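Q: Fold the following and give me the result.
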Amino acid sequence: MNLPDLKILRALQQDASRSIADLAEVVSLSSNAVWKRLRRLEAEGYVERRVAVLDRRKLGLPVTVFVSVRTDQHSQRWAEEFAAAVGEVEEVVEFYRMAGDVDYLLKIVCADIDDYDRIYRKIIAAVPLRDVSASFAMEQLKYTTELPLSRIGERRS
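A: Alright, predicted model coming up:
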């Protein structure tokens, strides 16, 4: 990964709505060169998609819940059913299969405790689970969608 490409990616992470002309100014290249680089970065999968980051509080979703799931079921069929069921719950914004004591970790955004309970009931009805434990975030101390790019070139050298 070369420096101009990293600069383009960094600029897009900060504001995906930037114009090609603005990106060209940031990376000190012509608009045509930036356009070609951006198309290549997209084709190679470095840019998965461009999105808007919304204010969840203004949308009535102030509560963040981290849900740990443990199961005794480890068959492929069960895992697929669980993933499909969780995938249909739009309030689940992140979903991971874990190593260690917890089998799955979910990040849920919702309106309040009652809203979380509705989501919880939907999840536990989908497949058999051994344990579901919820932790409610009290305060968000850091949040970013930007990936750390500053040392990418160093690691690939």
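Q: rest of the way, CA atoms for contacts and neighbours
A: OK.
Q: Three-state assignment for Val132, please.
A: Following DSSP: H, G, I helix; E, B strand; the rest coil, Val132 is assigned to strand.
Q: Once you drop chain neighbours, what's closest to it?
A: Excluding the flanking residues, the one nearest Val132 by Cα to Cα, 6 or more residues apart in numbering is Val69, at 4.7 Å.
Q: what's the answer for Ala137, then?
A: The shortest distance from Ala137 to any non-neighbouring residue, by Cα to Cα, 6+ apart, is to Thr64 (5.5 Å).
Q: What is whichever strand or helix holds that neighbour packed up against?
A: If you go by DSSP states H and E, Thr64 is part of strand 63-70. In terms of contacts (3 or more Cα pairs under 8 Å, 6 or more residues apart in numbering; DSSP states H and E), strand 63-70 is packed against strand 104-110, strand 131-136.
Q: One more sequence to fold, the one below, so I can look at both together:
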Amino acid sequence: MKATQRKDSLRLDETDRRILRAMQADARLTTAELADRVGLSTTPCWNRLKRLEKQGYIDGYVALLNQEKLGLPETVIIEITLDRHDEEVLERFGELLAGLPEVIEAYLTTGDYDYLVKVAVESTAGYERFLREKLYRIPGIRHSRSSFALRCLKKLTSIQV
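A: Below you'll find the predicted structure:
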């Protein structure tokens, strides 16, 4: 965490934290509903929310989609090692990986593998197609290891504030 980020987080008071918690629980709240939940009148609540957005505490607002209803019930975790680790290779691989629609999360990591990737597919056959037709066509992969998730035990869409 950067020093400026630490300073900003120290400037959050309890009301700011209540606003952030309420928005994490339901980002569709109207300003009046949000103000009521956090104990403010509408205008000060709106001003605080806009400040939190402007300062970068809120990255955006999204709808959480149901993976299974969309026909993509299988989650696969892939660990990937690259042949080389120069900046150009890492940047190009990251760009191409992020462009694959099956990829729902991807992290450049430390340790035995370079990337940890989470994909959503419709089946084992769909995963094989993803590997052969998309992932393995990205140059630079030395090794990969895959694990199918059997069940999600915990899934957070936010962090505690």
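Q: Tell me how they score on TM after superposing.
A: The TM-score (TM-score structural alignment, normalised by the length of the first structure) is 0.92; 149 aligned residues with a Cα RMSD of 0.9 Å.
Q: hmm, back to that, among the helices and strands packed on strand 63-70 of the first structure, which is the most enclosed?
A: Stretch with highest mean neighbour count among those: strand 104-110 (a mean of 20; mean count of other Cα atoms under 10 Å).
Q: in the helix or strand following that one, what counts as buried?
A: With elements assigned by DSSP H and E, the helix or strand that comes after strand 104-110 of the first structure is helix 113-126. Burial within helix 113-126 of the first structure, assessed by neighbour count using 16 or more other Cα atoms under 10 Å, is assigned to Tyr116, Ile119, Tyr120, Ile123, Ile124.
Q: Show me what helix 113-126 of the first structure is packed up against.
A: Other helices and strands packing on helix 113-126 of the first structure, by 3+ Cα pairs under 8 Å, 6+ apart, are helix 76-87.
Q: Does the most centrally placed residue in the second structure belong to a helix, a strand or coil?
A: The centroid of the second structure falls nearest to Glu105 when counting by Cα atoms, centre = their mean (6.0 Å). Assigned by three-state DSSP, the conformation of Glu105 of the second structure is strand.
Q: The first structure: which residue goes with that one?
A: Under the alignment by TM-score structural alignment, Glu105 of the second structure pairs with Glu94 in the first structure.
Q: Tell me which residues touch the nearest residue to that match once chain neighbours are set aside, please.
A: Take Glu94 of the first structure and drop its neighbours on the chain: the residue closest to it by Cα to Cα, 6+ apart is Lys107, 5.0 Å away. Contacts were defined as Cα atoms under 8 Å, 6 or more residues apart in numbering; by that measure Lys107 of the first structure touches Thr64, Val65, Phe66, Val67, Val92, Val93, Glu94, Phe95.
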